[in-house]
Structure formats: C-alpha cells, structure tokens
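Asks: sharing a model that was predicted from the sequence below.
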Amino acid sequence: MIELDEMDDDLRKIHEASMAVLEQTGMRFHHPKVLEIMRQNRIRIEGQTAFFTREQVIDWVSKAPTHFKMHARNPNYDFVVGGDHVEVCPGSGSSFVCEVDGTKHAALMSDYINFLKLYHQSSYYKVNGGIVVQPTDIGRSTIALMLYATMVFSDKVIITGTGTAKEVEQLMDMLGIVFGGKTSLADKPRCLTIVNTNTPLQFDTNMLETMMVFNKYKQPVVIAAASMAGTTAPMTLAGTIALANAEVLAGIAVAQMINKGTPVIYGSQSTTSDMRTGSIAIGAPEGALAYQYAARLAKSYGLPCRGGGTLTDAKTLSVQAGYESMLTLLASYSAKTNLIFQSSGIIDSYNSMCYEKFIADLEIIGMVKRYIDGVKVDAETLAVDEITKVGIAGQFLTSDHTMKHFRKEPFLPDISLRGAVAGDPSAKLMDNIKTKKDKLLASYCQPEMSPEVQGKLVEYLLECGYDSKLIESLT
C-alpha cells in the first residue's frame, strides 16, 4: 500500500523530483516488445523513450505485492521478503579473487563452488548462488552452469544471473526440472535475480529480457539502480537518490504491465564517485545514506527493498575494510532493508571476493545482528533480586543468573581477540580467520538431490550444448 501522505518532507521532495524526471525527461527502454507493452498501457512513447505521468507511476507500482515468500528446496530456508524482515545475501559480480596481501587471480569455477559451500555452511544465510564470482575458466555463457552448481551444492533459496531471453528461459527449464514443472513456478517464488538500470535513465536489452522472463513465471526481480554521484548522476546526493528512485519506479511499473502482481524488490546500489580518481566509492558514507533513503522510499511505496552489505573500497583485508564494511552493513540493517546483498567477502570496489574477508564479514554480521536486537527489558533481565542477593561489593561471576544467561545474552565472537594474547595479535587474528574458513569447508556436507533429478539436469545441459566433461567437473 502506497502511503505518500506519511512521507516526511525530505522524502516527499525526492519523490516529487523523481516524478518530474519521469514526466519531463522520461526513460529509454532498449526493447521493442517492452515499448509496445507500455504503449498499449497508454504510456507516451517517443522513439525508445517512455514518459510517465505521476498518476501512472503510482497506479502501476501499487499493483506490486507488499511482501511475498521465497521457497527453497529445503523448506527450513523459506523466508518472507518485505515488512521489517531482513535477510543477508551473497556477493555478486566479482571477476577476481583477492588474497590477504592484495594479490589477485582471475576467478575460477572452483572459487565459485568454494563460496557456494561457505554460504551454505553459514547459519546467517538462507540464500545462495547468483554471480558470486564470474568464473573465467568455463567458457561461453555461464549462468546455466552456475545455476546447476548452485542447486547441486546448496538447497537454500536460489539467486541466478541474467542474460538473453533464451538463456533465462534455460534457467526456468532447469528450475522446472527440480521443482515439479516449469508451469508450476508461478505458484511459488523459487529464485530471484537483479535487474540493473543503466544509469542515467536507461534499461538495456538483456536486463529487459531477463525481467520479462522472470515476470512471465512470477519469479521476483530486484530492480536496482547503481547511480554514481558526480559521474552517472548529479554530484549532490539528493539528486542521485531522486534519479535512482525514478529509474527503479519506472522499472517496477513496467514489470507490473508485463504481468500484474509479479513480485518485485526496490533496489539500490547507489553511492558517490571519488572525484579525484573517477572511481566508484562503495564504502563511502554517501552509499550508506543512499541505502537508508532507498529503504525509506521503498517502505513508503509499500515495496520490499534491497541494499548493500559489507562494502569496501579497500584493496586488502585491512582496517579500512573493517570500518567501511561495518558502516554500510549497519546502515542497511538499521533501515530494515529486506535483502542485503554483497554482505560478505566483497572487496576492492566490487572487483574481487576474498575468502578471509568473507570470514571477517561473518563476524560483522553477527555483531550488527546483536546490536539491532537491542536490549530486552523485563523482570528477569533487570535482575533486581540477583543484585540484592549479591549485594554491595559482591561478584556475579559464579551466580546462577550468570550461568543461565552467559551463553545467550552477549555476542560471542568466533575470530575477534579478547583478553591476553601471546605473540603477534595480528598473526593470531589471521590464524583464527584461516581456522574458521578451513573448518567451514571441511565440515561442508552436500545436500541431497535425487539422482533422477540430477540426471535430468545433466541431460538438459548436454542438450543445450554444454561439454560433458565440464558438467562432470562441477560435481
């Protein structure tokens, strides 16, 4: 339900600016079928540019569901998207894997599988897959192979990549094999993907084809803008947020024209540019502010929302990586952003994933979750009787009350150092990180998949022209 009347003054000004952009400047859609769908719904079209009245935007956006449920192969990982519910999601899009010292190697399929295993092992995650890293060693189009690996190595809710209509239909074919038929997918959201705008004010062909196929089967899409203040968007953050808001709302409206009631998520990856270098600054406070405003706008429109996680521009696992990652994750969590992508492992301005940072980010997630949980205040936690019993100058270390609560009240770190440490503290911290990573991978247990279903997936990939040895190597 859209609640424009409840917007504060700043949100209302941003909303009005976005409406003015869509009315006066419009948005370009690089797909004739999408343009025809809009034309049939009385959107004014000039060439490839669509112009929306504010009434049209609000009418179509209001048709999107306020919340919906994602269904995993293992129902223990089902979750609701929307309201104040928050889920962390994997990293996405990196072409490299970064070592602790900052050296990099091109991402391989073995790295992709290792990260799938790590995300599967973490109790913080109910979601897996997508383009965690972009493998460079498996040739041609990779999204079908990555979906196959995701379904083999995890039974959590699925994220996929994007592509041409043919490639995305292949994904739906594969999901149909696993979930009881392609036509039944519309009954339950089984996967989601990210459809990015091409800022400023464009949607490219692949993104629109991905959207149309996902909308056809009522699988959720995150419609996200990655506006960069000073390069692809106005230098001022308010202008950047208004531009991103216009792009996302236009995309959501079109998704509803394609298939009314299809689930969508309002997404933001917007931040500022470093004007000294022209590079994106994903760990900047402006990015954290953009995520908070995006969540507030989305909730005003009655839409689920997506933001960024432990984001950093640092080139190594360093103090910079720590303070930037904590800032961006805390901003998204405190705004009750429903899906927080890039929530562990990302480093170097989206360019790389890092195993060691993945482990450090799990610690950050745990700390932020504990902070957001706040303080429970009741007779038991106030402990007046216990304070009276211990009395002046007493101690609580051996009290029954301490024994009852010491495992669940405080956050207990896995890698952070507390108390006396023998030797080099930095080396000890890195040793803790390595130990946890090795334990997670060593304890990984592959979820069950019916041999018949897996066999059908392999047969399908072979029919699509994928090499049998390559498919075999993924398992």
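Replies: Right, received. Where do you want to start? Keep in mind that what you see is a predicted model, and the values were worked out from it rather than measured.

Asks: CA only for contacts and neighbour counts going forward, please
Replies: OK.

Asks: Glu286 versus Glu247, what's the distance?
Replies: Going from Glu247 to Glu286 by Cα to Cα, to the nearest Å gives 19 Å.

Asks: try it against this one:
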Amino acid sequence: MTANATTSRRGRRRGSGARRSASSGDNPHLEVPFIRRAIPTYDILGEPALERIEATADRILAEIGMEFREDPETVDLFRAAGGTVREQSPDVWNIRFEPGLIRDLLKTAPATFTQHARNPANNVEIGGDAVVFAPAYGSPFVMDLDQGRRYGTIEDFRNFIKLGQSSPWLHHSGGTICEPTDIPVNKRHLDMVYSHIRYSDRGFLGSITAPERAADSIAMCRILFGADFVDENCVIMGNFNTTSPLVLDGNTTRGIRTYAAAGQGSIHLPFLLGGAVSPLTMAGAVAQCLAESMTSCALTQLVRPGAPAVLGSFLSTMSLRSGSPTFGTAEPALGSLVMGQLARRLSLPLRCAGNFSTSKLPDAQAMQQAMMSMLSAVQCGANYLLHSAGFLDGLLSMSYEKFMLDTDACGALHVYLNGLDTSDDALGFDALAELGPGQHLFGTAHTLRHYKTAYYDSALDDNQPWETWSEQGGIDAATRANARWKAVLAAYEPPPLDPAIDAALLDFMTEKKTSMPDAWY
C-alpha cells in the first residue's frame, strides 16, 4: 500500500483556476465558473489493492447481480447487451453481468463534458482536473438561529439559490436545495426548476422523482436554451440514487433513460450506510459502491452512447450503539480517496463527499466533520461536489448559517486547490534583500505589491485580539454567519432573464399544473 500524492494520468492544467484570494467573498470580478486543481490527487492504494476492490465489484455483479424493478425496457436493454436475466416475480428481475461487461459499456461515456449555463460565463466543465462546488441537496427541513428547525418552503428554496448565486466560491446552483413542502409533491418540481432559472444564471440539476418530472425539467430547458441547442449540448443534470443494496427501481431507471435520451447529464449515486445497506467495512462498501454506480452509469450508454454520466459515491458510517447514521467521519473520507482512484481508472468524472455533518447546530462539531469530509473530496480528485454548503443534521436540515460558513471555507479551498506558486516573484528574495537582516518587511515593495492578494481574506473569521473581539460583543461564528446571510439576501439582485422566455416558462408551468390535481405524497 502506498500513500504517495500522485498526479492524475489526465494531466494538470492551469486556467480559470487563477488565484482568487483577496476579498470578503463579494467581489464579482473574482468569480470563475469552476476551478482547475493545481495540486495532485492523493492516491492511498497501490495496484494490487485496487485490483482486489475491482475484482470484488465484478464478483458482486457476476454472482449476486443487480435487481431491477418495474421497467422492462431497461431489462431488455441490459439483456441485449449481454446481461443474464432471471425474472424473480412479475416486474422484478435479477440481472448478472460477466466480469468486464459493465466496464466495456462505459467506454463510450465521456471523461469530461461541459454543462452549459444560461450565462455562458458560468459554464462548468465536469471531469478531468476541473472542480465544481454546488450547494447541499435534499433536506426536508431548514434551520436558522432565529426560527430554529422547520419544514422548508419555496421561499427558503429561493433564498438558498440567491445565497448560492451571490457567492463567488460556488460554481453551480445545485438541485433540490431543500424540499419546498408548501407546494404539492407532483407540482413542486416546476417551481424548483423555474427558481433555479429565474434566480441564478448558473448550471443546475433537474427533477428525478418521476420520469415525467424529468421530462418537464428538460422541456423547461428547451424553452430557456432553445430545442436545437439542448439536443446538442448538456444543459441540465439529474442526480439519481440506487436503492441499496443492489437495486435499481423503475422510477430511477426511467428517469435515467429520460435524461440520457435527451443527451443530458446524470449522476449515479449509491447512498451507502455501513452495516445497514452496505458492509460495515469500508473496502466492502467501496466495492459495492463501484458495482452499483457503474451499472447505473452503463444504462445511459445503452440509451445513447456518449451521454454524460458521473460516477457517484456517498459513503457513510453509523453509531453502532444507537444505529444512527454518522457523517463527516474518518472511514468514509478514506473511501472517497479510493473512489477517486477508481474513477480515474474508469476515465469517468466523479461526484463524492461534501461538507457533511451530523451536528444539529452550526458549531465546532459541524465544521470539524465538514472539513474531514470536504478535504477528502478535494484530495481524491472529485469533479462535482454536491453538498458543498449548508449540510447539517445528517442532511435532514439545510442551515442558513452553515451555508455561509461552508461557502467561506470553499473560498479557502480554492486557494488550497491552486497549489503553491514558486515563481521568482513568489519566492520573495527581493523582499528580504531590500532592507536586509533585522528589518521588518511591512513597507517593502514586495509586500506592497502583494498585500491585497497574498492570503485568502475570510468573510466570517474573526482574527482580532481577544480584547477587541470582547469589546465588540464577543460574537461567535454562527452569529456572524446569521448576520451575513441576511445582508447577502438584502443586497441580492436577480440576473437578467429575457421577458419572453420568462413568460413562456410561466405559461408552461401553468399549463402543467392545471392539468393535474394536487398530490401531497
């Protein structure tokens, strides 16, 4: 086993990841659509260990197989591709795959692709050395220091989109940032997609909860971008979960096929809780994750070879005393590092980890767990980092304050990903030579030239002396974050949207909503 920091075989490039230091996080001139890593990935396993994990994933698929439910069209696609199909009951099939079959199907999936945003300056590259930060996803609850924990609403949903759009440290608008529970389940996808379009000009994720909702999401993008453009370019992605262990249900597979048929992107993610739906041991969980995600990705290539697909990994542990899930722990961080290696061997983009935490407050536990998890994603080479901001309460709650703390940490991670400049100017010889030994450097030409950009300037950290901090009220980080999100929302201005497109989107939504009764489950 090796623990060397090695360079990805895809190479490293500097580009739009130019240093973004300075600022409290409000300067729009510092924005870049994504960042290119200038540091190597951290590869912890050697070839024999990686081959053992891959062989176990192949054995899972060959000897246990994947279960497919309520989607005979998907079963027919895998049967035609060489899978061995056994009907277990009406609408339930087990499919087994010979070693290497799924990998062969994945060879047509792109190693990198571009997701286009309505503002072309915010297009993001997914894959290679590109790193894209996006907000957390899927919480039914929201919380802040003023009102506590409560069910999310469409107002909360829009607020988080606005906060994300206002941060230069996020690159993507995300998807279901929180569940807007004040809108019927069968209609809320329309309001969510529209909110991403209206209040952000970045890329976003569409609905995946039913194939017709996936189709609606793509249809709204055709209104926004034009049908011809959508037919030829990725403008939206869906985030699909397998039903672990080893199941793909019909809603999921039909949704995957809907995105793939339209040439749109999809993320394929087992949600693995050790001891519950995956082995307790992390190597076993990684092997299962690889088997499930590869199979889900392969479906896209059966529908439309070349459709963008992202390998996904969501590894978590549990408290064995209580059975409660735990997030931001050390073992999944190791698993993420290995998933990075496995994704590169498949030449697929990777989504994994994020600012995870089981804490119930935006406190020290929250940020310690978050950084354990987030750094593993940064160091493993992950390309798309969902859950980069707001994740609290084991993903049950989206926190306003933690959103601000996390985005501020994402700013520091931009500097970290940029690596260390060792140019003549950065080595600073002239700074020492100007005045010589025993003299301070505050007024040297080198200091004056770099003082605005040398270090990341946090919007939320308090670095004052104790006495000054105490005299100003002794305010903690969560309280500073509370004031910060309110100020950002007060200053928010929506990006311009063509009124004709806006009207067409609203008409589409009205027609869809009036065609169906409300459903609240």
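Replies: That came through fine. Keep in mind the model is a prediction, meaning the values are calculated, not measured.

Asks: can you give the structural similarity as a TM-score?
Replies: Here the TM-score for the pair of chains, by TM-score structural alignment, normalised by the length of structure 1, is 0.94; 466 aligned residues with a Cα RMSD of 2.1 Å.

Asks: ok, back up a step: quick one: which of Glu247 and Glu286 of structure 1 has more around it?
Replies: Using other Cα atoms under 10 Å, the more surrounded residue of Glu247 of structure 1 and Glu286 is Glu247, with 30 against 19.

Asks: my read: the more buried one touches Leu201, true?
Replies: Yes: with contact defined as Cα atoms under 8 Å, Glu247 of structure 1 reaches Leu201; the gap is 6.0 Å.

Asks: what sits in contact with each of those two?
Replies: Met27 (Cα atoms under 8 Å, 6 or more residues apart in numbering).

Asks: against structure 2, where does stretch 206-217 of structure 1 fall?
Replies: Counting by TM-score structural alignment, stretch 206-217 of structure 1 lines up with residues 251-262 of structure 2.

Asks: now stretch 165-174 of structure 1
Replies: Alignment note (TM-score structural alignment): stretch 165-174 of structure 1 is matched to residues 211-220 of structure 2.

Asks: by how much does the matching stretch deviate from structure 1 on average?
Replies: When structure 1 is overlaid, stretch 211-220 of structure 2 sits 1.5 Å from its aligned residues on average, using mean Cα distance after the TM-score superposition for structure 1.

Asks: what does Ala283 of structure 2 align to in structure 1?
Replies: So, by TM-score structural alignment, Ala283 of structure 2 is matched to Ala238.

Asks: okay, and that match sits in which element?
Replies: helix 237-258 (DSSP states H and E).

Asks: the following helix or strand past that helix - contacts with which helices or strands?
Replies: Using DSSP H and E, the helix or strand that follows helix 237-258 of structure 1 towards the C-terminus is strand 264-268. Applying 3 or more Cα pairs under 8 Å, 6 or more residues apart in numbering; DSSP states H and E, we find strand 264-268 of structure 1 packed against strand 221-225, helix 237-258, helix 285-300, strand 305-308.

Asks: of these, which stretch is the most buried?
Replies: Ranked by mean neighbour count, those are led by strand 305-308 with a mean of 32 (mean count of other Cα atoms under 10 Å).

Asks: what range in structure 2 matches the following helix or strand past it?
Replies: Reading on from strand 305-308 of structure 1 to the C-terminus, the next helix or strand found by DSSP H and E is helix 319-334. Per TM-score structural alignment, the counterpart of helix 319-334 of structure 1 in structure 2 is residues 364-379.

Asks: what's the mean deviation for that stretch versus structure 1?
Replies: Average distance, stretch 364-379 of structure 2 versus aligned residues of structure 1 after superposition (mean Cα distance after the TM-score superposition for structure 1): 0.8 Å.
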